[in-house]
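> A predicted structure for the sequence below; I have some questions about it.
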Amino acid sequence: MLTEINFDGIVGPSHNYAGLSLGNLASARNFGKVSAPRAAALQGLAKMRANLDRGLAQGFLLPQRRPDEGWLRQLGTTPEAASPTLRANATSASSMWAANAATVSPAPDTADGRCHLTAANLVTMPHRSHEWRETLAQLQIAFASAQHFALHAPVPAPFGDEGAANHMRLCAGHAAPGIEVFVYGQAGGPFPARQHREASEAVARIHGLSPDRTVFARQSDEAIAAGAFHNDVVAVANERVLFTHELAFADREGFYAELRAKLPEVEIVEVPAAAVSLADAISSYLFNAQLVTLPSGEMALVLPQEARETPSVWQWLEAHVGGNGPIRHLFVHDLRESMANGGGPACLRLRVVADPATIDPRFMATPDKLDLIEALVTRLWPERIAVEGLADPALWRTCVEARAELCVELGLSELNRAEF
């Protein structure tokens, strides 16, 4: 039976605050601070466990090998000889944000009736541009059934594709045909536009989507300039509901009209800028929440603690839940380590609509499996990492060995190949 499954990225042992993401305000603001990789991973695992307890299907993706020595060799260097900047780019744990792993089109939307996944190329940021090979390797194992899935290599450079963080799907129900929304940015302004329209159009063609059920919408320059480096910082969709900030889209009225024409039952929940400023929306990650449908059929938001701590945001949310709006429940989680690097609940997960029975069970979460991962993280993940510590070979060995043991414990030792 087709259902929505959230695949969360397990936070890797090299999680650090090197400030590599231009346009990500939290990443820049926390540059140089001491990170807590063990706490970061445990916070993410606690969110996965809570979603399992809520009756939601939950999967995970594994951390990637860091430092990425293969990438450094392609650049003619090694971790020992690399410049501090290159070394930081090779050591980032940014694959934890699985929303950037791929773009996913479920089987009801595609011409061949299979679920299509295209790995994101992430070419606009050096520290993320080398993730796709191992991302694709994991996807090819998890979704190996050619009867049910089609896997695609990234859109070629120079067209930047950042995956599901700039993609939404609206539908009457997860198993019903949907309207797929691709959100792109426009070059110019103080920060780079990471999602190019050409990349979005290529993914739609590769996935065999009908133009009648596909929408391309431009993110507003104002949102990008305010720090909404991905669309999922200012908008999120689930089934028939679009939850969005008033200033998220360049042509708001035109976008809404196109949605209503293609999916008449769509319900647009717009938060006015007068109630919640863009600054408050972005700092709290109000829209980088997981908007999910519970087994009861009611919708809930899985929010970071920062949303509750931002008065304008919490006031709006309480008023909405207290009224007749479609969002009925608010679940708050401590994800401070991820948030400090610019990634909230929605950044940490990739949504896939599929039959869980068609997916490699090694990537599906269970309470016992989460117990195993938590114990391993507690034992092996570094407690603290300072940015200057990224030059320490002992730290590199710790990170490589910890991740390798996780792969073995989960029965995925094939991911311990040095390169992909």
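On my side now, so go ahead.
> contacts and neighbour counts: CA atoms only from here.
Noted.
> what's near enough to touch the closest residue to V123 other than its chain neighbours?
Spatial nearest neighbour of V123, chain neighbours left out: S129 (4.7 Å); criterion: C-alpha to C-alpha, 6 or more residues apart in numbering. Counting by C-alpha atoms under 8 Å, 6 or more residues apart in numbering, S129 touches 121-123.
> and the gap between S129 and N231?
19 Å (C-alpha to C-alpha, to the nearest Å).
> over to S220?
Distance from S220 to N231, by C-alpha to C-alpha: 9 Å.
> neighbour count winner among these two?
Comparing S220 with N231 by other C-alpha atoms under 10 Å, the one with more neighbours is N231, at 28 against 21.
> pretty sure that one contacts Q219?
Yes - the criterion here is C-alpha atoms under 8 Å, and N231 meets it with Q219 at 6.9 Å.
> residues contacting the residue sitting nearest the centre point of the chain?
Nearest to the geometric centre of the chain sits A99, at 1.8 Å (C-alpha atoms, centre = their mean). Contact analysis of A99 by C-alpha under 8 Å, 6+ apart lists 163-165, 346-351.
> including distance to P108 and secondary structure, could those go into JSON lines?
Output for those, formatted as JSON lines (distance: C-alpha to C-alpha, whole Å; DSSP: H, G, I helix; E, B strand; the rest coil):
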{"residue": "G163", "distance to P108": "19", "secondary structure": "helix"}
{"residue": "A164", "distance to P108": "17", "secondary structure": "helix"}
{"residue": "A165", "distance to P108": "21", "secondary structure": "helix"}
{"residue": "A346", "distance to P108": "23", "secondary structure": "coil"}
{"residue": "C347", "distance to P108": "25", "secondary structure": "coil"}
{"residue": "L348", "distance to P108": "25", "secondary structure": "coil"}
{"residue": "R349", "distance to P108": "21", "secondary structure": "strand"}
{"residue": "L350", "distance to P108": "18", "secondary structure": "strand"}
{"residue": "R351", "distance to P108": "15", "secondary structure": "strand"}
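> presented hereafter is structure B, for comparison with structure A:
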Amino acid sequence: MTFHEMNFDGLIGPTHNYSGLAVGNLASAKNAKNTSFPREAALQGIEKMRTLVRKGYKQGFLLPNARPDLNVLRNLGFTGTNAQIINKAAKQAPELLSMVYSASSMWAANAATVTPSLDSKDGKVHFTPANLLTTAHRAIEYPQTERILKAVFNNTKYFKVHSALYGQSEFADEGAANHTRLGSSYQDAGVGLFVYGRTGQSNLTRFPARQTLKASQAVARAHETRDALFLQQSPVAIDAGAFHNDVVAVGNGPALFFHEDAFVASQQAAVFAELAERMPFKAICVSRDDVSLADAISSYLFNSQLLASPDGSTHEMHLIAPTECRDNQAVFAYLERLIADDSQPIRTVTYVDVRQSMSNGGGPACLRLRVLMSNEEMAAINPNFIATEAQLDVLSGWVNQHYRDELSPADLADPQLMTESYDAFTDLEEVLNCEGVYRL
């Protein structure tokens, strides 16, 4: 049985806007209240998928959450018709309107944590939607995300989609953005490396430490993960703006590419030693002398996608990096030295333009969920969510038909935006033959 990695990118929704809702996300805060460009954002995401498809990688996509989520506003006391609810929220609590309009589900790395069948005791691929408790605009995502995952991975013989973890602060879970599956190859059982920011309810950082140890342990337990290791993210990195571990580290196969300040040093040596016992582990550490933590975070160097070759070989790996890495002199110089260094497996870098996502704090790796599957498991996926060239053309046409060119935070108060968005989602259900996912 042959296994391959497939990336599922989050399709960017029509209400992509900059409301600055994510505390600790420096890009989100910097661009708060700016005008966004939803059509451009979605087409940039589709073009990234197309780039990987043309390079020979297996690619899928996940639907965006439907926005605005008026059920949340109804739960919070707003009544009347849909338009009346929008008008009341705009006048009485505009911050809540921003919350229910957020298109943050585009960052599929936060959709769920995934354990492949090779690594689970029951031989199924497991998914746990992230509860995303730390921020209100993201905490409303998981009910829709669970339905979306069940629509894509709809064959229960091969896939098990769990419910999100119990909604309490000690079990705050941010999904695959804090989880890396490492292994000798795609054909061998691997190790789930779970990275957490805090052990209890209290933060020891200025910015929220979003992932908890208890949440990581609970996911590993629910997935019946054969081999899991737990490592704490450095508080220094969190307070510098690394709100998820995938802002300072990315791994694949036996390679872990990370910043010197990514992890708590007292734990790192022991965990790396355990990884080295299980595989030909390759730690690629970027020193703060080569790339400062500030440059790493502003360029999203480690939020690049680290990919094996299209045939699954981890001896010649590829980095899909945001164009901000090319534009940062120190980061670009480091990457040029890196790919010339034959002692490590990263051989090429491809730069992709996802500036609309980057302006809200999400790079190439934020936009995708990694899923390792056998050929048989891949054949069991709902084929409507596989990103062929033809399907990407369909999605581009849908975006061009329904998305606005520009969107400002003030536009959220216009009920017409709601109507346009709901029409778009209804059409998308028909296009992809997945009626009932949105329940509008």
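Yep, that arrived. Computed from a prediction, not measured in an experiment: that's the story for all the values here.
> fetch the TM-score of the aligned pair.
TM-score for the superposed pair, counting by TM-score structural alignment, normalised by the length of the first structure: 0.97. Supporting figures: 415 aligned residues with a C-alpha RMSD of 1.1 Å.
> circling back: now do the shared contacts for S220 and N231 of the first structure.
By C-alpha under 8 Å, 6+ apart, S220 of the first structure and N231 have these common neighbours: A248.
> any common contacting residues for N231 and Q219 of the first structure?
Jointly contacting N231 of the first structure and Q219 under the rule C-alpha under 8 Å, 6+ apart are 183, 248.
> do you know how far the equivalent of the residue nearest to V123 of the first structure over in the second structure is from E277 of the second structure?
In the second structure, the residue matched to S129 of the first structure (TM-score structural alignment) is A139. To E277 of the second structure, A139 of the second structure is 38 Å away according to C-alpha to C-alpha.
> then N25 of the second structure?
Note on N25 of the second structure: its distance to E277 of the second structure, by C-alpha to C-alpha, is 36 Å.
> of those two, who's got more company?
Using other C-alpha under 10 Å, the more surrounded residue of N25 of the second structure and E277 is N25, with 23 against 9.
> that one maps to what in the first structure?
Alignment note (TM-score structural alignment): N25 of the second structure maps to N24 of the first structure.
> that match contacts A226, doesn't it?
No - here N24 of the first structure does not reach A226: they are 9.4 Å apart, not a contact under C-alpha under 8 Å.
> can you list residues touching both of the two?
With C-alpha under 8 Å, 6+ apart as the test, N24 of the first structure and A226 reach no residue in common.
> Q290 of the first structure maps to what in the second structure?
Mapped onto the second structure by TM-score structural alignment, Q290 of the first structure lines up with Q305.
> how near is that match to C366 of the second structure?
9 Å.
> again with F3 of the second structure
Distance of F3 of the second structure to C366 of the second structure, computed by C-alpha to C-alpha: 23 Å.
> between these two, which has more neighbouring residues?
Neighbour count, other C-alpha under 10 Å: between F3 of the second structure and C366, C366 has more, with 26 against 20.
> now L376 of the first structure: which helix or strand?
Here L376 of the first structure sits within helix 367-380, counting by DSSP states H and E.
> so A32 of the second structure belongs to a strand, correct?
No - looking at A32 of the second structure with DSSP: H, G, I helix; E, B strand; the rest coil, it is coil, so not inside a strand.
> residues in contact with it?
Residues near A32 of the second structure by C-alpha under 8 Å, 6+ apart: 18-21.
> do G241 of the second structure as well
Taking C-alpha under 8 Å, 6+ apart as the criterion, G241 of the second structure is in contact with 24-26, 207, 297.
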